[in-house]
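Undergrad: Sequence below, structure please.
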Amino acid sequence: MTIDLTGADGSTLLFEAGDTLADTASPRPYLHPICSPAGTVLTEIAPADHPHHMGLSLALPDVNGSHFWGGKTYVPGRGYLWHNRHGRQRVVDVRPDRLCGRDGAGKTFRGRGLECTIEWIGADGESRLIEDRSITRLVSPPGGSGRKAVLRWNSVITPHHDAVISSPGAQGRAGAGYGGIFWRFPRRLDWEVFSPEAAGERSINGSSAEWIAMRSAPSTEHRSDAIGQAVTVVLRQRGPRVPWFVRTAEYPGVCPALAWCEPLRLPAGRPFGFGLEALITDEDLTTVTRVERALAEVGWER
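TA: Sure, this is the predicted structure:
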């Protein structure tokens, strides 16, 4: 199942149910492609380095022993091994909608969105969680310092039984507490990351920065896949603030990490909400001041 969330500006956004993915990828719904207003593709699916990375998706390495991330399972003291513990996310229903909003100057943003219900099914075939998810994408009108898009993702997960969400980081692998709303950026672009306090993967991975910016400058390389367009994606968390998982060297990817260095424990029947918000622009935002000016233009408050 594919739902087209492309707006009037023509920049593509597709919601894929993911029901045809291989079991080893932990089948799940995802967004791909996510494009900038000028058309630069900002997601990647099934890359050679990590075939279980799927655009922008909600993936968790361990929920009560089932693997909802895809690929190999981290085993303390032994590394990554193939275990037949993969779960899957099944889309129960989807409710698309058209919508609009206003920026900080009162200009109208227009776009599309959807709400959906997703069942998380463990490796044993039993339902682990029910998730209510909403996704919206709004695009600014022409003019100002440049056209911008705002993508918002909100999830509320409710466990059927007491749930323990874990990660390699919570099991002792330093700096690898990944698991959450994970954005896999395309490797063909050269990415840099910075926040209000720091720059670079080593400084930001594991930090609790208010926002982080993934920036790709125009390429000067003479490659067939090189682009001449700059793009910046500014990300901030919605709901409880947790550490950021960030990669730019091995591969480009980002997520707010729900179980960074210790498991997240959720009581049965109690909803837990979290989310991610992204400002997407074809501007080359090179400094904290320029990022915060752009955030103010779309009405983001500190």
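Undergrad: from here on, contacts and neighbour counts on C-alpha atoms
TA: Fine.
Undergrad: mind listing the helices for the stretch 201-302 of the chain?
TA: Counting by DSSP state H, counting those that start in this stretch, one finds helices in the stretch 201-302 of the chain at the ranges 201-204, 288-297.
Undergrad: possible to save those as CSV with mean neighbour count?
TA: Output for the helices of the stretch 201-302 of the chain, formatted as CSV (neighbours: other C-alpha atoms under 10 Å):
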stretch, mean neighbour count
helix 201-204, 16
helix 288-297, 17
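Undergrad: The nearest residue to I212 once chain neighbours are set aside and R98: what is the separation?
TA: Distance criterion C-alpha to C-alpha, 6 or more residues apart in numbering; nearest residue to I212, sequence neighbours excluded, is S195 at 4.5 Å. Separation of S195 from R98 (C-alpha to C-alpha, to the nearest Å): 32 Å.
Undergrad: Those two - which one has more neighbours?
TA: Set S195 next to R98 and count neighbours by other C-alpha atoms under 10 Å: S195 wins out with 22 against 14.
Undergrad: Would you mind confirming that that one is in contact with A213?
TA: Yes: with contact defined as C-alpha atoms under 8 Å, S195 and A213 form a contacting pair (6.2 Å).
Undergrad: Give the other helices and strands that the helix or strand hosting T158 contacts.
TA: Assessed by DSSP states H and E, T158 sits inside strand 148-159. Helices and strands touching strand 148-159, as assessed by 3 or more C-alpha pairs under 8 Å, 6 or more residues apart in numbering; DSSP states H and E, comprise strand 127-139, strand 272-281.
Undergrad: Same list, these, but as TSV with mean neighbour count please.
TA: Below are the helices and strands packed on strand 148-159 laid out as TSV (neighbours: other C-alpha under 10 Å):
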stretch	mean neighbour count
strand 127-139	22
strand 272-281	21
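Undergrad: Straight-line length of stretch 167-177, end to end?
TA: 5 Å.
Undergrad: got TSV for the helices and strands packed on strand 148-159, with distance to G146 too?
TA: As requested, the helices and strands packed on strand 148-159 are arranged in TSV below (distance: least, C-alpha to C-alpha, whole Å):
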stretch	distance to G146
strand 127-139	11
strand 272-281	7
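Undergrad: Before we compare anything, build this one as well:
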Amino acid sequence: MRHSRPLLALACALAFALPAQAAVDAKLSPDQVTITDDGKPVLVYRARTADPAQPGRLNYIHPLYAPDGTALTEDGPADHPHQRGVFWAWHQVKLNGQPAADGWFMTGLTYFVKGQKFQGQTDGSGVLTVDLDWMVSKDGELVYVASETTKITVHPLDKGGRTLDFDTAITPKVDGLSLGGSDDAKGYGGFSIRLVRPDQLTFASQGKVVQPQVGQVSAGSSMGFTWPASAGYPAWAVGLACKANGQPITQWILRRELSMQNCAFPGRVPVQLTKGQPLRLQAAIVIQPRKAP
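TA: Below is the predicted model of the structure:
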């Protein structure tokens, strides 16, 4: 009995020394993965299409939630039914220089999710890893053209805000695969986000207001999006930054209308991929309380 107090003190000390169990958690199912923080929803990853007529409508995030539970994204709006929350897609999916599919419009290309894994981290964050195959429909057959591994890291709240990191590796399994944005002067394609009420957004980069244009806008390596500081709009600011193979993307498609926002990569001219060598795309989304005017 004379050792009970020292042992109790040691046990308490060890309990306080151990890292707190991560509050970020996930519920996995064949259809979707729901990530939560302290039981509150953060995002939903769509792992299976809900519409057999759209076999390519998967491998994206919707809804993406603000820390107060406000849904910040839209999926399949009437104005652009193909836009879908947070997504990464290209109009030009080519094989040996010839059009093979359109990942943006979800025609000719679909994905097969092979595995989902979620791991909590000692810093309180959580990482969802998804492995999938890209399949192109060609001459009545499905052709396995690439594998994709996407890691989504959800960080715990920090000063009322949240950061999410996306890390995608697309590895060609055939020779001659290339990806390109829209085949026009706009050249939009790559990592995109369809925010709610986009017609009311204000844009800023490097501390300066940025005006949207029909074509690409050259700006800094990050872009901020805010809604009006009035009732009926999200009381949040959203930041976005993207990289391709480690290089910051500074070309943007910005829309103050009913449409999406896009880190434009590679643009109109397709980038040629090499069999077995991954194309690495990274993006960070920051959600912070809107500053008082």
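Undergrad: Superposed, what's their TM-score?
TA: Here the TM-score for the pair of chains, by TM-score structural alignment, normalised by the length of the second structure, is 0.78; 251 aligned residues with a C-alpha RMSD of 2.4 Å.
Undergrad: The helices of the stretch 201-302 of the first structure: which one's closest to L258 of the first structure?
TA: Among these, the nearest to L258 of the first structure by C-alpha to C-alpha is helix 201-204 (15.9 Å).
Undergrad: And that closest one against the second structure, how far off on average?
TA: When the second structure is overlaid, helix 201-204 of the first structure sits 5.6 Å from its aligned residues on average, using mean C-alpha distance after the TM-score superposition for the first structure.
Undergrad: now for that helix, which elements pack on it?
TA: Partner elements for helix 201-204 of the first structure (3+ C-alpha pairs under 8 Å, 6+ apart): strand 244-247.
Undergrad: okay, the strand it packs on sits on what stretch of the second structure?
TA: Matched against the second structure by TM-score structural alignment, strand 244-247 of the first structure falls on residues 251-254.
Undergrad: residues making contact with that stretch?
TA: With C-alpha atoms under 8 Å, 6 or more residues apart in numbering as the test, stretch 251-254 of the second structure has contacts from 186, 188, 212-219, 260-265.
Undergrad: Without its sequence neighbours, what residue ends up closest to G113 of the first structure?
TA: T136 (4.0 Å).
Undergrad: same deal with A71 of the second structure?
TA: Y65 (4.5 Å).
Undergrad: Could you report the distance from the one you found to T36 of the second structure?
TA: On the measure of C-alpha to C-alpha, Y65 of the second structure and T36 of the second structure end up 10 Å apart.
Undergrad: Mind listing the shared neighbours of these two?
TA: Common neighbours of Y65 of the second structure and T36 (criterion: C-alpha under 8 Å, 6+ apart): V42, L43.
Undergrad: Now do the equivalent of V156 of the first structure over in the second structure against P212 of the second structure, distance only.
TA: Applying TM-score structural alignment, one finds that V156 of the first structure aligns to A169 in the second structure. A169 of the second structure sits 30 Å away from P212 of the second structure, going by C-alpha to C-alpha.
Undergrad: sorry, back to before: now do the contacts for the match of V156 of the first structure.
TA: E148, T149, T150, P278, L279, R280, L281.
Undergrad: Next: V75 of the first structure.
TA: L81, P168.
Undergrad: Tell me the residue in the second structure aligned with it.
TA: So V75 of the first structure corresponds to nothing, using TM-score structural alignment.
Undergrad: quick revisit: what's the first helix or strand after the strand holding T158 of the first structure?
TA: Using DSSP H and E, the first helix or strand after strand 148-159 of the first structure is strand 163-166.
Undergrad: What mean distance separates that following strand from the matching residues in the second structure?
TA: Strand 163-166 of the first structure sits 1.4 Å off on average (mean C-alpha distance after the TM-score superposition for the first structure).
Undergrad: Check which residues of that strand are buried.
TA: A163, V164, I165, S166 (16 or more other C-alpha atoms under 10 Å).
Undergrad: I'd like the distance from Q282 of the second structure to G85 of the second structure, if you could.
TA: Computed as C-alpha to C-alpha, the Q282 of the second structure to G85 of the second structure distance reads 17 Å.
Undergrad: all strands for the stretch 1-150 of the second structure, in order.
TA: Per DSSP state E, counting those that start in this stretch, the stretch 1-150 of the second structure carries strands over the ranges 24-28, 32-37, 40-46, 60-64, 86-89, 92-95, 98-101, 109-120, 126-138, 141-154.
Undergrad: mean deviation of the fifth one from the first structure?
TA: In other words, strand 86-89 of the second structure. Averaged out, strand 86-89 of the second structure is 1.3 Å away (mean C-alpha distance after the TM-score superposition for the first structure).
Undergrad: in the first structure, what residues pair with that strand?
TA: Strand 86-89 of the second structure maps onto residues 56-59 of the first structure, going by TM-score structural alignment.
Undergrad: quick one on the thing from earlier: just tell me what the residue nearest to A71 of the second structure corresponds to in the first structure.
TA: So Y65 of the second structure corresponds to C35, using TM-score structural alignment.
Undergrad: Might one say that the residue nearest to A71 of the second structure is in contact with P41?
TA: Yes: counting by C-alpha under 8 Å, Y65 of the second structure does reach P41; the two are 6.8 Å apart.
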